[in-house]
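# Sequence unavailable; structure follows:
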C-alpha cells in the first residue's frame, strides 16, 4: 500500500528532505542522520525543559511513556531526538503497535509527541522527523491530529476512514444543563429521556451468549489473551499488543490507570474492555472506554455483555455519560442499538497509515479496527 500519487508528488523523498533540513541546521546530511537517536536517561532534564515551553510539566509521563528510567527503556515506547550540545532541537515519540491481520502479526508503530524549535519547524523538520521514523517499522499509524499536524498527516499518510465518537447519556439532565437548557426543564426532561434510552437499550440491544461470564481482572496474561487473539476477525487489521504491553499501557500510566473487564466462556477469554472514570473541564463525571476486543463469533452479544457491565459501573459511580471513540465497521450499528449517540464528525479524528505491506486498502471502510488505545491519550483529559 503506497501513498496517493498526489501526496507523493507534493512531498520530496527522504534523501531530499534530509539534505534540505541538514542545510537549514548547518549540518551535513550524514551528521544529521547520526545525531538523530533515541533519548537516554541523561537527556531527561533537557527534554522536560523543552516540553515545558508548551506549558507541560510531565516528567513522570516521559519516564513512563518512553522508559527513561533505564538505559534499556521499556520496550514499548521510544522518544527520538535531535540535540545540539545542551539544546534540544526536535523530538518525536513512538509506541509499538502490533497489527494482527489474516493470522499474521506485523510490526507497527504509532507516532506522537512531535515538538520542534520554531526555526526547525519552518525548515521542514516535521516532515523529516516522520520520514526518518518510517524506516523503523513496516507499518506506521497516525491516529488523530491537532491544528498544527493535520496538514502533515494528510501529506504523509494514506487516509483511513475517520474514527467516530459515541456517547451513552446516563445523566441526561446534567448533559442538558451543560448545553444551556434551564435547570428546571433539564430536571424534568432528563429522567424522561434517560428512561427512554434505557427502554430502547433493553428492547434493541443484542441478546444471547448466556454462557458468558463477565468479571473484573487485575492484569492481562498472554495465556488469557491467546484464545481471544486467535478468534479475532480475520478480515480486519486489529491493534493487538501482548499482555505485558497492555498492562504497561493501561495499568501503569501515572496519569490514567484503567480497570479491566474480561468476558469468559468455559474459562477462555472471548473479550475484554478497559475503562476509567474521569472528570472533564466542565466538572462532569464520565466513564471513558479506551479499548475493547472480542472474538468474531457472537461479537455483538459479547460486546453487549461487556457494555452492560460498564454501564452498571458508570451508574454506580454516578457518571453522566459513557463514551468512546472507534474505527470499527461492526461496532457502530451495535453501539446504536445499545443506545449510544454518534457524535458529529471531526477532522481531528482522522486516521492514516503508511505501509507497503498487503494490508486492507485505504478505500475500504471498516477494514481496520482502531480504538482510543492507539490515540495519544496520556490521561491529560
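Alright, I've got the coordinates. These figures come from a predicted structure and were not determined experimentally.
# Please count neighbours and contacts with C-alpha atoms only from this point.
OK.
# What residues of the helix ranked longest in the chain count as buried?
The longest helix of the chain (DSSP state H) is helix 183-204. Judged by neighbour count (16 or more other CA atoms under 10 Å), helix 183-204 contains these buried residues: 186, 187, 190, 193, 194, 197, 201.
# Quick check: the fourth one touching residue 172?
Yes: contact between residue 193 and residue 172 holds when scored by CA atoms under 8 Å: they sit 6.6 Å apart.
# mind listing what residue 292 touches?
Going by CA atoms under 8 Å, 6 or more residues apart in numbering, residue 292 touches 271, 272, 273, 274, 371.
# just residue 373 next, same as before
290, 291.
# Three-state assignment for it, please.
What DSSP: H, G, I helix; E, B strand; the rest coil gives for residue 373 is helix.
# Against residue 73, how distant is it?
For residue 373, the distance to residue 73 (CA to CA, to the nearest Å) stands at 20 Å.
# swap in residue 357?
If you go by CA to CA, the gap between residue 357 and residue 73 works out to 28 Å.
# also this one, for the comparison:
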C-alpha cells in the first residue's frame, strides 16, 4: 500500500498530547516536560531491565548506539521518562545530516520507542515523537510496524515508500520456496544459476570496466567528501560525516560491515556498504546492502559495478541471496537490470516532518534513503 493515501485524523497539537499523556501518568504537564531528558550512564541498569521485558539483552548496543558511557557522543541520544524506581518510556534518535542543493541540514531519525505496558494506548507514542521533533530541523520516519504505522502516517508528511529488492543466488532454494519438488529443483537449479552468472557478466559495460573497486577498512574524509561534493544537486539524501559513517559501519557490536569504494582515474566516485548475514536457525546466509552514495557522473555504471562486486563476494561466502531496500527510482532501475526482484510492503513507509525546503513531500522531488537510516543492524 502506498504511504501517500489520505491520512486519518491528525494527531492533536503537542500541548494537547502533553496534557493527555501527563494525565495518564498522574503528572502535571510541567512535570512531564521537565522529566523527559537524555539518558546517562547512571540510567543503564534501569534501561536494561526495561528492555529485557521484550527479550532484549543489549548493554553493548546501548553503549554503542547512544554513547551512554562516552563523553560527548555526537551521533545520537536515548531520551527517557523515569520515576524514582523504573523507566516508563524511551525513544532514541540518530543524527541524520541531510544534504540537498548544496546545503547540509541537521536531521534525525527516531527509533527504539518503548512504553511501559500500562501506558500503551494513552497517547505516549505520539507524545514521544512530537517531543523529539522539537530537537532537529528535520525528522525522518523510516519503517513502521503494525503498532506505529498509523502514527507515522498521521504525524509525518509522506514520502514515497521504500521498495524491497532481492537477488536470489541459489535457484534451487528459490524453486523449492515456490513449490517446485525438491528433486526437480535440485536438477534445474545449477542451470538457472549458470544463466544468472552469465547475465551478470553481460551486465558489465565499458564504463564499469574503467572503475577500480577496492575494499576499505575505514572511512577517509578525503574520498567521502569528494563523493558528497559530486552528488546530484537535486537529490536529498542522508550524508553522514566520515567519523559518523565509520562509527556506524565499523564499531557496531551487532553487525560487521564491509565497505567497497569505486574510483575512476584515481578519484573516488562512489561507495557501497554491505554485511554478511550468517545462517541461523532456519535462515539461510545472505548479503545485506545497507548504503551507497554515487557521484553524479555515470552514477548507474558505478552502482552496477559496486553491486556486481558485492554479489561476487556474496557468492564466495555461500549466500543464498543479496537484499536491500531503496527509495530512489534511478537505483531501482539498476537493481532491476541486474536481476533483483522487487516488492512493496506497508512496513516500508517513509515520512518526514520539517519546515525546510526539502523535496519528496507528497511524492515530488527525489530522495535517496537506504537501510543506513533504519535500525535493523544485526536483527535480520
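Cool, the structure landed. Everything numeric in this text was worked out from a predicted model, so none of it was measured.
# Return the subset of the contacts of residue 292 of structure 1 lying in strands.
Counting by DSSP state E, the contacts of residue 292 of structure 1 place 271, 272, 273, 274, 371 in strands.
# Quick check: closest non-adjacent residue to the fourth one.
Right, residue 274 of structure 1. Distance criterion CA to CA, 6 or more residues apart in numbering; nearest residue to residue 274 of structure 1, sequence neighbours excluded, is residue 260 at 4.7 Å.
# and if you look at residue 44 of structure 1?
Using CA to CA, 6+ apart, the closest residue to residue 44 of structure 1 is residue 68 (7.0 Å).
# Pull the number of nearby residues for the one you found.
24 (other CA atoms under 10 Å).
# what residues does stretch 62-75 of structure 1 touch?
Contacts for stretch 62-75 of structure 1 (CA under 8 Å, 6+ apart): 39, 40, 41, 44, 76, 77, 78, 79, 93, 252, 253, 254.
# coming back round to it: who has more neighbours, residue 357 and residue 73 of structure 1?
residue 73 (20 against 11).
# Need the contact partners of the host helix or strand of residue 150 of structure 2.
Following DSSP states H and E, one finds residue 150 of structure 2 within helix 149-155. The contact list for helix 149-155 of structure 2 (CA under 8 Å, 6+ apart) reads 3, 7-11, 126, 141, 144, 346-347, 349, 351, 353.
# picking up where we left off before, pipe the ones in strands among the contacts of residue 292 of structure 1 into a markdown table and attach neighbour count and distance to residue 307 of structure 1 per row.
Formatted as a markdown table, those follow (neighbours: other CA atoms under 10 Å; distance: CA to CA, whole Å):
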| residue | neighbour count | distance to residue 307 of structure 1 |
| --- | --- | --- |
| 271 | 29 | 11 |
| 272 | 25 | 10 |
| 273 | 23 | 8 |
| 274 | 22 | 10 |
| 371 | 21 | 15 |
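# Save those as a markdown table, and put in distance to residue 102 of structure 1 too.
A markdown table is the format used below for these (distance: CA to CA, whole Å):
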| residue | distance to residue 102 of structure 1 |
| --- | --- |
| 271 | 19 |
| 272 | 21 |
| 273 | 23 |
| 274 | 25 |
| 371 | 19 |
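# re the thing from before, what's the mean gap between the longest helix of structure 1 and the aligned bit of structure 2?
Superposing on structure 2 places helix 183-204 of structure 1 at an average distance of 2.2 Å from its equivalents, by mean CA distance after the TM-score superposition for structure 1.
# just checking, what packs against that helix?
Contacts defined by 3 or more CA pairs under 8 Å, 6 or more residues apart in numbering; DSSP states H and E place helix 183-204 of structure 1 against helix 172-178, helix 331-337.
# cutoff 10 Å now
In terms of contacts (3 or more CA pairs under 10 Å, 6 or more residues apart in numbering; DSSP states H and E), helix 183-204 of structure 1 is packed against strand 164-169, helix 172-178, helix 331-337.
# Save those as JSON lines, and put in mean neighbour count and distance to residue 223 of structure 1 too.
Shown next, in JSON lines, are those (neighbours: other CA atoms under 10 Å; distance: least, CA to CA, whole Å):
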{"stretch": "strand 164-169", "mean neighbour count": "21", "distance to residue 223 of structure 1": "31"}
{"stretch": "helix 172-178", "mean neighbour count": "19", "distance to residue 223 of structure 1": "41"}
{"stretch": "helix 331-337", "mean neighbour count": "18", "distance to residue 223 of structure 1": "26"}
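# Would you mind saying which of these lies nearest residue 239 of structure 1?
helix 331-337 (15.3 Å; CA to CA).
# Not counting that closest one itself, show me its contacts.
164-168, 200-206, 299-301, 303-304, 307, 326, 338, 340-342, 366, 369 (CA atoms under 10 Å, 6 or more residues apart in numbering).
# Swap in 6 Å and give it another go.
For helix 331-337 of structure 1, the external contacting residues (CA atoms under 6 Å, 6 or more residues apart in numbering) are 204, 205.
# Could you tell me where it falls in structure 2?
Against structure 2, the aligned range for helix 331-337 of structure 1 is residues 331-337 (TM-score structural alignment).
# Whichever of the contacts of helix 149-155 of structure 2 end up buried, select them in PyMOL.
Here is the PyMOL selection string for the buried members of those, based on 16+ other CA under 10 Å:
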select buried, resi 3+7+11+126+141+144+346+347+349+351+353
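# Among the contacts of helix 149-155 of structure 2, find me the one that's closest to residue 222 of structure 2.
Residue 222 of structure 2 lies nearest to residue 141 out of the contacts of helix 149-155 of structure 2, by CA to CA, at 30.3 Å.
# I'd like to know how far that closest one sits from residue 195 of structure 2.
To residue 195 of structure 2, residue 141 of structure 2 is 39 Å away according to CA to CA.
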